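In: Only the shape, not the letters, is given here:
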């Protein structure tokens, strides 16, 4: 049976040769990283002795890369749990995580990439069977404000976005970001930089789908403004990819069992129905298909409000004609069954008085 202590000592030797430093243990490495980051964060210390500072920056980059190797291992070696635990404890005990995040703009690109992976990995590391990252982030919740605002700087957006998604794996942290920052994502997902907007869209979806009970509570509390903005800013966006991603996300939200009460409320709104009917008229087949899967919820609602029943009847001939020609490129029995049910529901509607 391999001796973990011997493995750890061998690992130290390899890291020492890579970083060419006097650092001997993972804890000492984190301590040295902290020292260098503190100097880096003090802009006045970077002005003098340029050559010496360049050497320190190189040392910092190598140390962060070594920490990444400890946490992830290599193609030839698995991570050593004892070393990972040492790194994790020291990073949070010495507040090095905060320094890695706030100093990220001052690191070179390679160091940024490594720091991003280190911060992300630490969210999953357990110490004594506990995710101590969650406790740290709860006590330093302002770090989430920094990560979210990273989407406003294209140089940092993908790095901070990656970190943010790992942090919101913790339910309490996701709850904070939902409450404090979700409204910003209606703009972030439509930023002109495609890579940044795409990354923001991934985070937006994670926030609205990962922690089901928290999402359901958030949507119940913030129903009015959330769906108003979702309809006007996203489903009616002039940007095609935004409309396509948003209608797909809406379908996922409404069909989640945890959001059943939200779904009933959504399909009882004539304004929402009008938005969906306009999406059915899109020239894009993918948008039409996703819109259909939401539209069918309106048709299937057994307690349709009178105004919804009446608008469906007024547009009955157009809807039946549309569904008669509406087909998928590949045969899909479930789709055809759903479409037949929608047609049946619409055909059997009778006018109702609006109270």
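Out: Received it, and whenever you're ready, just let me know what you need. Being a predicted model, the structure only gives us computed values, none of them experimental.
In: contacts and neighbour counts: CA atoms only from here.
Out: Fine.
In: which residues in the stretch 101-250 of the chain form helices?
Out: Chain-ordered helices for the stretch 101-250 of the chain, with DSSP state H, counting those that start in this stretch as the definition, fall at 109-122, 132-139, 142-149, 157-167, 171-181, 185-188, 194-209, 212-221, 223-229, 240-255.
In: what angle separates the first one from helix 157-167?
Out: In this case it means helix 109-122. If you take axes from the mean of the first three to the mean of the last three C-alpha atoms, to 10 degrees, helix 109-122 sits at 10 degrees to helix 157-167.
In: still on that earlier bit, export the helices of the stretch 101-250 of the chain to CSV and tack on mean neighbour count?
Out: Formatted as CSV, the entries for these read as follows, by neighbours: other C-alpha atoms under 10 Å:
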stretch, mean neighbour count
helix 109-122, 20
helix 132-139, 17
helix 142-149, 18
helix 157-167, 22
helix 171-181, 17
helix 185-188, 18
helix 194-209, 19
helix 212-221, 17
helix 223-229, 14
helix 240-255, 20
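In: Turn those helices into CSV, including distance to residue 78.
Out: Rendered in CSV, the data for the helices of the stretch 101-250 of the chain read as follows (distance: least, C-alpha to C-alpha, whole Å):
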stretch, distance to residue 78
helix 109-122, 14
helix 132-139, 22
helix 142-149, 30
helix 157-167, 21
helix 171-181, 29
helix 185-188, 37
helix 194-209, 29
helix 212-221, 34
helix 223-229, 45
helix 240-255, 37
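In: among these, which is nearest residue 89?
Out: Each of those was scored for nearness to residue 89 using C-alpha to C-alpha, and the closest is helix 132-139 (8.2 Å).
In: and the comparison structure, right after this:
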């Protein structure tokens, strides 16, 4: 009779529960050297792969909405997400990649028109503390970084990270010696400062002084070319966003900020020069320029006009030509105050 009765396929909820049990086991028995531990970890890797297949489908089938909904509901019932995040360092590389994709997908899953992941994260914001600090561990930094970017798709979670002390750490993470980790931290920093317009504007207005002091000294004046290039590009994205008009006005009223941008215009890199120009033109276009800004521009007028006479991008750009012509006209017509 053997083989006549096939075992009943497990439901998505059952797979989640079994995964949770294995995660608990891994957490409790990580220090042990018993052979059973290796067997359980291998089993855990398979379960995480199964979860990924349900959420993403595979070469043979597309994901089924009902199965995804069942999996999502069960996943956020009993702290499976917390266990998965905490256990990530114990998994092998493939399982870490699968787990990262599972967490990413779950942030988008709606059940009865609700994002269950957002509700869960709002009640467990300390998980963001773990994910941000992951940049300090080379083995898991990229996985935690990818998870973090998915979690801050939720506005309330992005606000938590921005308002926490963690945001200050990004100024250092962006300059880590490991290029891949530094780039990942930079991508997360950009996401934090561009995705949720109203939250970002509120944060920048409230934290203007310390934030831009750090931004200028650690990023715009960094000895690292890539750091400077990415920072001046992001600065332009922030200041030229309509939601940040009050921030822009404060930034372009500072002679120290103007000095930094004029130094960036003198860089040997055309890319940095062009990105700096997009911010510099806002200083010039400001119709309520403080006297010290006007005086700096007048003092440097001849140098600036000589510079702009030869300054152009490698490709024809009609908008750039118009902007440059306006900047030149404005600088040429300035009178001392």
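Out: The structure has been received and is ready for your questions. All values derive from a computational prediction rather than experimental measurement.
In: TM-score of the superposition?
Out: Once the chains are laid over each other, their TM-score by TM-score structural alignment, normalised by the length of structure 2 reads 0.96; 331 aligned residues with a C-alpha RMSD of 1.3 Å.
In: hmm, back to that, looking at the helices of the stretch 101-250 of structure 1, which is closest to residue 39 of structure 1?
Out: With C-alpha to C-alpha, the closest approach to residue 39 of structure 1 among the helices of the stretch 101-250 of structure 1 belongs to helix 109-122: 15.9 Å.
In: Compare the helices of the stretch 101-250 of structure 1 and give me the one nearest residue 280 of structure 1.
Out: helix 240-255 (10.9 Å).
In: Could you list every helix and strand in contact with the closest one?
Out: When contacts are defined as 3 or more C-alpha pairs under 8 Å, 6 or more residues apart in numbering; DSSP states H and E, helix 240-255 of structure 1 packs onto helix 194-209, helix 260-266, helix 285-300.
In: how about the ones you listed in a markdown table, adding distance to residue 315 of structure 1?
Out: Formatted as a markdown table, those follow (distance: least, C-alpha to C-alpha, whole Å):
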| stretch | distance to residue 315 of structure 1 |
| --- | --- |
| helix 194-209 | 33 |
| helix 260-266 | 20 |
| helix 285-300 | 13 |
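In: Report how many residues lie close to the counterpart of residue 325 of structure 1 in structure 2.
Out: With the correspondence set by TM-score structural alignment, residue 325 of structure 1 lines up against residue 310 in structure 2. When neighbours are counted by other C-alpha atoms under 10 Å, residue 310 of structure 2 registers 8.
In: Next one: residue 310 of structure 2 from residue 324 of structure 2, what distance?
Out: When C-alpha to C-alpha, to the nearest Å is applied, the distance between residue 310 of structure 2 and residue 324 of structure 2 equals 11 Å.
In: and what of residue 285 of structure 2?
Out: Counting by C-alpha to C-alpha, the gap from residue 285 of structure 2 to residue 324 of structure 2 is 11 Å.
In: neighbour count winner among the two?
Out: Set side by side, residue 285 of structure 2 and residue 324 give different neighbour counts by other C-alpha under 10 Å, the larger being at residue 324 (19 against 15).
In: Go ahead and confirm residue 177 of structure 1 touches residue 142.
Out: No - assessed by C-alpha atoms under 8 Å, residue 177 of structure 1 is found out of contact with residue 142, at 10.2 Å.
In: how about residue 335 of structure 2, what's its partner in structure 1?
Out: Taking TM-score structural alignment for the superposition, residue 335 of structure 2 sits opposite residue 350 in structure 1.
In: Next up, the contacts around the spatially most central residue of structure 2.
Out: The geometric centre of structure 2, computed from its C-alpha atoms, lies nearest to residue 188 (C-alpha atoms, centre = their mean), at 1.5 Å. Applying C-alpha atoms under 8 Å, 6 or more residues apart in numbering to residue 188 of structure 2 gives the contacts 145, 148, 149.
In: how about these in JSON lines, adding distance to residue 42 of structure 2?
Out: Converted to JSON lines, the contacts of residue 188 of structure 2 look like this (distance: C-alpha to C-alpha, whole Å):
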{"residue": "145", "distance to residue 42 of structure 2": "25"}
{"residue": "148", "distance to residue 42 of structure 2": "26"}
{"residue": "149", "distance to residue 42 of structure 2": "28"}
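In: Now for the counterpart of residue 70 of structure 2 in structure 1: which residues touch it?
Out: When structure 1 is aligned by TM-score structural alignment, the residue opposite residue 70 of structure 2 is residue 86. Taking C-alpha under 8 Å, 6+ apart as the criterion, residue 86 of structure 1 is in contact with 26, 27.
In: wait, is residue 86 of structure 1 part of a helix?
Out: Yes - the assignment for residue 86 of structure 1, made by DSSP: H, G, I helix; E, B strand; the rest coil, places it in a helix.
In: Now residue 293 of structure 1: closest residue in space, sequence neighbours ignored.
Out: Closest residue in space to residue 293 of structure 1, ignoring its immediate chain neighbours: residue 251 at 6.8 Å, by C-alpha to C-alpha, 6 or more residues apart in numbering.
In: aligned partner of the one you found in structure 2?
Out: Using TM-score structural alignment, the equivalent of residue 251 of structure 1 in structure 2 is residue 236.
In: Okay, the residue nearest to residue 234 of structure 2 when sequence neighbours are not counted and residue 331 of structure 2: tell me how far apart.
Out: Taking C-alpha to C-alpha, 6+ apart, and ignoring the residues beside it in sequence, residue 234 of structure 2 has residue 190 as its nearest neighbour in space, at 6.9 Å. Here residue 190 of structure 2 is placed at a distance of 32 Å from residue 331 of structure 2 (C-alpha to C-alpha).
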